[in-house]
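K.L.:
How does the following fold in three dimensions:
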Amino acid sequence: MRRPLLFLLAIVTAAMLSACLTIENKVTLRADGSGEQVATVDLGEMISNPFFKMAMEEEMAKNGKPEGEQSVDSTWVMLDQLGPLNPDWSAGERDLVGRANGRMYINFEEGVGYVKTFFAFDDVAQIAQFNALMAKANKPEEENPMAGFGGQDGMLSSYTLQGKKFTCTSSVSPDFVNPMANSDLGEEGAEMMKQMFSDASIIYTLELPGKVKKVKGFPGHTVEGKTLTQVIPFLDLMDKPQALVNALSGEVKFK
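P.N.:
Predicted coordinates:
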């Protein structure tokens, strides 16, 4: 598919401008400290939206899809998309970005749609390194509808694994700008944005190599077997990210 990253940005923005946005950030951890981080934007509830379908058809046409096409299945390697825009990356940074790839799947007949990005790591410390690198990376500016959001959730988290204890420490990104507070929106525009995002949420999921024994911190979390989950209202993340630092910080002991 031509211009896969720009197409992805357009579709994700269409999702963000709906009241049914769900984003999941899942970290799956193995006993040796390696694992995978998967970020998913669920488009399932939007598939029946005629405005979304119209926007999809327009983007498909721009990318050479035949008229009436009902599905998209596109994969990409992050380094191929961002490498040329970031020539100053070191060999180590290029290696990190080279571990990331993505897939966009949308099928109107099946009523299924999602955008996923995958990052494989050898050590949990690489997650923070990769996320910080992505936050500062040069991205396509032309037709980039995500410029106001930066493509980030506003939080920076670092992880450590010592034996069978996992620790997460979070902070607000110094570059975070609340798009809801954009003065260009005006009061009415800001209120409209809040209504659009009223039901949106971000799900943070941690899957550990053993059953969870004890949790310290992460207020409001739920545990099921090896999995710890936090559900954060999107507006809370935008309006008061500092208040969520505690919600996304803590330690977990597992068997």
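K.L.:
alpha carbons only for contacts and neighbour counts from here, please
P.N.:
Noted.
K.L.:
Am I right that residue 35 is in contact with residue 27?
P.N.:
Yes: Residue 35 lies in contact with residue 27 (CA atoms under 8 Å); the separation is 7.4 Å.
K.L.:
And the host helix or strand of residue 80, what does it pack against?
P.N.:
Take DSSP states H and E as the rule and residue 80 turns out to sit in helix 78-82. Helices and strands touching helix 78-82, by 3 or more CA pairs under 8 Å, 6 or more residues apart in numbering; DSSP states H and E, are helix 91-98, strand 100-107.
K.L.:
The same query, at a cut-off of 10 Å, please.
P.N.:
Where contact means 3 or more CA pairs under 10 Å, 6 or more residues apart in numbering; DSSP states H and E, helix 78-82 is packed against helix 4-16, helix 91-98, strand 100-107, strand 112-121.
K.L.:
Now the second one, please; I'll put the structures next to each other:
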Amino acid sequence: MLLKNSLLVLLTTTLFTLTSCLDIVEDLLIKDDGSGTYTLTMDFGRMMSDPFMREMMMSTLAEEGSLTAGDMEMDTTMYFDNMPAPPAGVYANIWKEANMHVTLSEKDSKLQSRITIPFAQMSDIAYAFDAMGTDEDAGTMLSGGGIFSEAGFDFSLNGTELQRNRFQMSEELMDDEEAEFIKLFIGDATFTTYYHLPGKVKSTSIADAVVEGNEVTVIYNLLDLMEGNSSNGGSIKFRK
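P.N.:
Next up, the predicted model:
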């Protein structure tokens, strides 16, 4: 992996301790043939806009040797080329094309990581999250810092109907006595999902979804998702 371990660990730690400064965006693009791209973006911009938090982040990076003082800029990509070849039935190039792009800029008050997973069929997404879960560093980042189980990334496509399972809080985290402590830091963090379908949307059973043409947008409060007070599960029917 090209991304330095110190930065990866720091981002993971930040996800747990400063989640209220985090906005998560997932984007699902589906093409006519059922293939497409899934992206998961973690934006720490609000943290970087806070002088105290920005200084803490930069000091940690400098101490870890990821960045040097006076040069707090980074634009790098991590590839998952250390993963075993996917089994038959899974998109053959998934690990060649999957990546995580990290942008850090003190000048622009920006810190963002974006994970991209290509797929030939919807089941490839669940496979990727499950497979990456065997890698301690990458699995932590891909699963949203362990907040959600892989069940939340389970999509299926049957003709012109997209189905997804709701996010479920990780059982390991729920049993952890630190779970309540973690929730205190969630604050007003948001989780936004954008669906891009290959045809105009007919209907959806996903609560609070906004439909416009072939796109569906849903914005959640992250804490509500974690506690099960809201659900992102449901179906979307569209025309072709």
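K.L.:
Got a TM-score for the pair?
P.N.:
With the length set by TM-score structural alignment, normalised by the length of the second structure, the two chains reach a TM-score of 0.81; 233 aligned residues with a CA RMSD of 3.2 Å.
K.L.:
closest one to residue 140 of the first structure among the helices and strands packed on helix 78-82 of the first structure?
P.N.:
Nearest of those to residue 140 of the first structure, taken as CA to CA: helix 4-16 at 7.1 Å.
K.L.:
Spatially central residue in the first structure, please.
P.N.:
Nearest residue to the geometric centre of the first structure (CA atoms, centre = their mean): residue 39, 4.4 Å.
K.L.:
Export the helices and strands packed on helix 78-82 of the first structure as JSON lines, with columns for distance to residue 47 of the first structure and mean neighbour count.
P.N.:
Below are these laid out as JSON lines (distance: least, CA to CA, whole Å; neighbours: other CA atoms under 10 Å):
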{"stretch": "helix 4-16", "distance to residue 47 of the first structure": "10", "mean neighbour count": "19"}
{"stretch": "helix 91-98", "distance to residue 47 of the first structure": "31", "mean neighbour count": "16"}
{"stretch": "strand 100-107", "distance to residue 47 of the first structure": "8", "mean neighbour count": "18"}
{"stretch": "strand 112-121", "distance to residue 47 of the first structure": "7", "mean neighbour count": "19"}
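K.L.:
if we compare the ones you listed, which one ends up closest to residue 55 of the first structure?
P.N.:
helix 4-16 (7.8 Å).
K.L.:
which residues in the second structure form helices?
P.N.:
Under the criterion DSSP state H, the second structure contains helices at 5-17, 45-49, 51-64, 94-97, 123-132, 136-142, 171-175, 179-184, 222-227.
K.L.:
Which positions in the fifth one come out as buried?
P.N.:
Meaning helix 123-132 of the second structure. Neighbour-count burial for helix 123-132 of the second structure flags 123, 124, 125, 126, 127, 128, 129, 130, 132 (criterion: 16 or more other CA atoms under 10 Å).
K.L.:
and residue 22 of the first structure, what does it touch?
P.N.:
15-16, 40-45, 199-203, 231, 233-234 (CA atoms under 10 Å, 6 or more residues apart in numbering).
K.L.:
Now for those residues, which sits with the most neighbours around it?
P.N.:
For the contacts of residue 22 of the first structure, neighbours were counted by other CA atoms under 10 Å; the highest total belongs to residue 43, with 26 neighbours.
K.L.:
any idea how far it lies from residue 205 of the first structure?
P.N.:
Separation of residue 43 of the first structure from residue 205 of the first structure (CA to CA, to the nearest Å) stands at 19 Å.
K.L.:
So what does residue 215 of the first structure match up with in the second structure?
P.N.:
Structural alignment (TM-score structural alignment) places residue 215 of the first structure against residue 203 in the second structure.
K.L.:
again with residue 134 of the first structure
P.N.:
Looks like residue 134 of the first structure aligns to residue 132 there (TM-score structural alignment).
K.L.:
re earlier: if I pick the residue nearest to the centre of the first structure, what's in contact with it?
P.N.:
So residue 39 of the first structure contacts 23-27, 102, 115-119, 203-204 (CA under 10 Å, 6+ apart).
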